[in-house]
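A.B. asks: I would like to see how this sequence folds:
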Amino acid sequence: MAKIKPQALLQQSKKKKGPSQISASTIVLYGVVVILLVFFGLASYRHWIQRVIQKTREGLPIRKKLGAYDGSKKSEVPRYAIFNTSKGMITVELYKDGAPDVVNEFIDACHNGQFKGMQFHHVIKNFVIHGGDSKINGVTEDWTSKGRHYNQLDTSVKHDAFMMGTSKGKHGKEGFELVITTAPIPDLNEKLNVFGRVIRGEDVVQEIEEVDTDEHYRPKSSIGIIDVKLELKV
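C.D. replies: Sure, this is the predicted structure:
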C-alpha cells in the first residue's frame, strides 16, 4: 500500500474544510427575491390601510347627530322645521303623512334657500301672519281688501291657531308662501293647504302679530325669516 505524503494530506484537509464559494448570479437572484418580497409587502400594507380609511369614512354618517337631517335617505323625511326669525325661534311639526306633497315642496324650498330673508308682509291681528313674495298677495288678497273683522269669526272651525299652511297649487317661480294662523279660522280650507303646526315659539308668533301695521296690514318695521333648519327630532 502506497503511503500518502504529509503535504498531500494537508492539501486534502484544506479542500474539505474550506468554505464553498457562492456565485455572483446566486447573490443577485437572492437580492431580487428580497426586493420583490418587500415591494409586495408594502403594496399589501397600503391596500389594507386604504380599505380601513374607506370603511371608516363609510361609518361616519352613523355617528352623526341623530336629530340632524342630511337628506341621505329618502325615507328620512324631516319631521320638524325650525324657523330662525328676527323675533325669535319658531318650531313647526310637519304633517308629512297628512300632506306629503306639500311637505315635499316645502323641503325642496328649504334646500333652495327660498326662505332665507323672506319677509312677513301681511300681519292681521287675531287672524294670520303671512310671508312670501310681497308682490304676490296670494291668500290674503281678498281678506285685506275687504277689511273683514277677523276677530269676530265663528270659532267652531276646521283650523286652530298656530297652524302653518300655504296657498294651494304648485309653487314655481312665484315662490312658496307661508301662512301661520293666530286664531281659529273657519274658511281657511278654501285657499290654504295646512301642512304643519307650531309646537314651540307661539310667543314669537304672537309678538309678530302685535307689531304695528299700516292700513293694508303691512308691518311698519321689517320682520322676516333668517333661515330654516330641518330636523328629524327635536
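A.B. asks: switch to C-alpha atoms for all contacts and neighbour counts from now on
C.D. replies: Noted.
A.B. asks: and the lengthiest strand in the chain, which residues are buried?
C.D. replies: For the chain, the longest strand by residue count, based on DSSP state E, is strand 192-200. Neighbour-count burial for strand 192-200, with 16 or more other C-alpha atoms under 10 Å as criterion, is recorded at 192-198.
A.B. asks: Tell me where this structure has helices.
C.D. replies: Taking DSSP state H, the helices of the chain run over residues 6-17, 24-59, 100-111, 141-146, 202-209.
A.B. asks: Mind putting the ones you listed into CSV with mean neighbour count and distance to residue 228?
C.D. replies: Formatted as CSV, the helices of the chain follow (neighbours: other C-alpha atoms under 10 Å; distance: least, C-alpha to C-alpha, whole Å):
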stretch, mean neighbour count, distance to residue 228
helix 6-17, 10, 91
helix 24-59, 11, 28
helix 100-111, 17, 7
helix 141-146, 12, 26
helix 202-209, 17, 15
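A.B. asks: closest one to residue 89 among those helices?
C.D. replies: helix 202-209 (7.0 Å; C-alpha to C-alpha).
A.B. asks: Report the distance from the closest one to the chain centre.
C.D. replies: 27 Å (C-alpha atoms, centre = their mean, to the nearest Å).
A.B. asks: to compare against the first, here's another:
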Amino acid sequence: MARIKPQALLVQSKRKKGPTRISITTIVFCNLTVVLVVLCFVGAYRHWSHRPDQLKGTGSSNFEDTDAAAVSKKFDLPGHAILNTSKGHIIVELFKEGSPEIVDKFIDFCQKGHFKGMPFHHVIKNYVIQAGHSQQLAAAEDWTSRGKLRGQLATSPKHEAFMIGTSKTKDSKEFELYITTAPIPDLNDKLIVFGRVIKGEDVVQEIEEVDTDEHYQPKSRVGIINVTLIT
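C.D. replies: Sure thing, here's the model as predicted:
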C-alpha cells in the first residue's frame, strides 16, 4: 500500500475542516423572517393588551347612546318644588307622569319667575287657598257655592287635602295655584291636580287661618316669595 506523504495529508485535512460559505441572500432572508416574526408578536401583544379598554369604552358608549335618552327624559325634569312663602316653606311633589303637560308648564313658569311675589288672594277655610296675580272673585264664589256638594260625592286619594293644582283655564299667560286644605270630592271638575304637599302642611294651615274679609281675601298680605325647583 502506497504511503501518503505528510504534505498531501495536510492539504486534505484543511479541505475537510474549512468553513462552509453562506450566501448573502440566505442571510438577508433569515433576518427578514426574524423581523417579521417579532413584528407579529408585538402586534398581537398590543391588540390583546388594549382589548379590555376598547370593550370598556364601546360598551359604555353603546349603553349611553341607547339608554341615555330614555333615562334623561324620565329623570331630567325636577320632581319637587319648594314654595318659599311669607309663612314658611312648602315642599311639593310634582306628578310628572300623571300630569306631564301641566308639570312642564309649571316648571316653565317657575323658571320665568312667574310665581315670584305672587299673593294668596283668596283663602277659603276648610277648603282651599288660592295664589295668583288675578283678583277675580268669580272663581272663589264658584268654589264656595258648590262646596255643599262635598258630602254627596265619593272621594279618592286625588281629592284629599294638601293637593296642589291649577284651574282648567285656557289662559296661557296665567297660572293660578290652588292648595286644598280639606278633601274635595268634585276636585276634578275644578282643577287639574299636578302635585301634593309632602312637607309644610302646617304652613298651609297657617295661611288658611289668616283673617279674611267677606270676599275671602286676606286682610294682611301673604304670598309666595319665590319657587325653587329640585329633583
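A.B. asks: shouldn't residue 155 of structure 2 be in contact with residue 184?
C.D. replies: Yes. Here residue 155 of structure 2 lies in contact with residue 184, judged by C-alpha atoms under 8 Å, at a distance of 7.1 Å.
A.B. asks: Name the residue in those two with the higher neighbour count.
C.D. replies: Neighbour tally, residue 155 of structure 2 and residue 184, criterion other C-alpha atoms under 10 Å: the higher count belongs to residue 184, 25 against 15.
A.B. asks: so where in structure 1 does stretch 199-213 of structure 2 end up aligned?
C.D. replies: Mapping stretch 199-213 of structure 2 onto structure 1 (TM-score structural alignment) gives residues 200-214.
A.B. asks: and the end-to-end length of the matching stretch?
C.D. replies: 28 Å (C-alpha to C-alpha, to the nearest Å).
A.B. asks: cool, stretch 170-184 of structure 2 as well?
C.D. replies: Stretch 170-184 of structure 2 has an end-to-end distance of 23 Å (criterion: C-alpha to C-alpha).
A.B. asks: Show me which residues of that stretch are buried.
C.D. replies: Buried residues in stretch 170-184 of structure 2 (16+ other C-alpha under 10 Å): 174-181, 183-184.
A.B. asks: Looking at these, which are in strands?
C.D. replies: 177-180.
A.B. asks: can you redo the residues you listed as CSV with distance to residue 82 of structure 2?
C.D. replies: Formatted as CSV, those follow (distance: C-alpha to C-alpha, whole Å):
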residue, distance to residue 82 of structure 2
177, 13
178, 15
179, 14
180, 17
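A.B. asks: Which one of the residues you listed is nearest to residue 91 of structure 2?
C.D. replies: Among those, and counting by C-alpha to C-alpha, the member closest to residue 91 of structure 2 is residue 179, at 11.8 Å.
A.B. asks: just checking, that closest one touches residue 164?
C.D. replies: Yes. Between residue 179 of structure 2 and residue 164 a contact is recorded at 4.5 Å, counting by C-alpha under 8 Å.
A.B. asks: Near residue 61 of structure 2, how many other residues are there?
C.D. replies: Neighbours around residue 61 of structure 2, by other C-alpha under 10 Å: 13.
A.B. asks: what helix or strand is it on?
C.D. replies: helix 24-75 (DSSP states H and E).
A.B. asks: how far is that helix from where the chain is centred?
C.D. replies: The mean C-alpha position of helix 24-75 of structure 2 is separated from the chain mean by 35 Å, C-alpha atoms, centre = their mean.
A.B. asks: what do you get for stretch 200-220 of structure 1?
C.D. replies: Averaged over its C-alpha atoms, stretch 200-220 of structure 1 has a centre that lies 30 Å from its chain's centre (C-alpha atoms, centre = their mean).
A.B. asks: do the same with stretch 68-87 of structure 2
C.D. replies: The answer for stretch 68-87 of structure 2 is 8 Å, by C-alpha atoms, centre = their mean.
A.B. asks: And stretch 168-176 of structure 2, by the same measure?
C.D. replies: Mean-position distance between stretch 168-176 of structure 2 and its chain equals 27 Å (C-alpha atoms, centre = their mean).
A.B. asks: what's the span of that stretch, first residue to last?
C.D. replies: 10 Å.
A.B. asks: and what of stretch 218-231 of structure 2?
C.D. replies: Termini of stretch 218-231 of structure 2 sit 32 Å apart (C-alpha to C-alpha).
A.B. asks: List the buried residues in that stretch.
C.D. replies: 218, 222-227, 229.
A.B. asks: Which members of those residues define the maximum pairwise distance?
C.D. replies: 218 and 229 (27.0 Å).
A.B. asks: okay if I get the helices of structure 1 as TSV plus distance to residue 128 of structure 1?
C.D. replies: Putting the helices of structure 1 into TSV (distance: least, C-alpha to C-alpha, whole Å) gives the following:
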stretch	distance to residue 128 of structure 1
helix 6-17	110
helix 24-59	45
helix 100-111	19
helix 141-146	10
helix 202-209	8
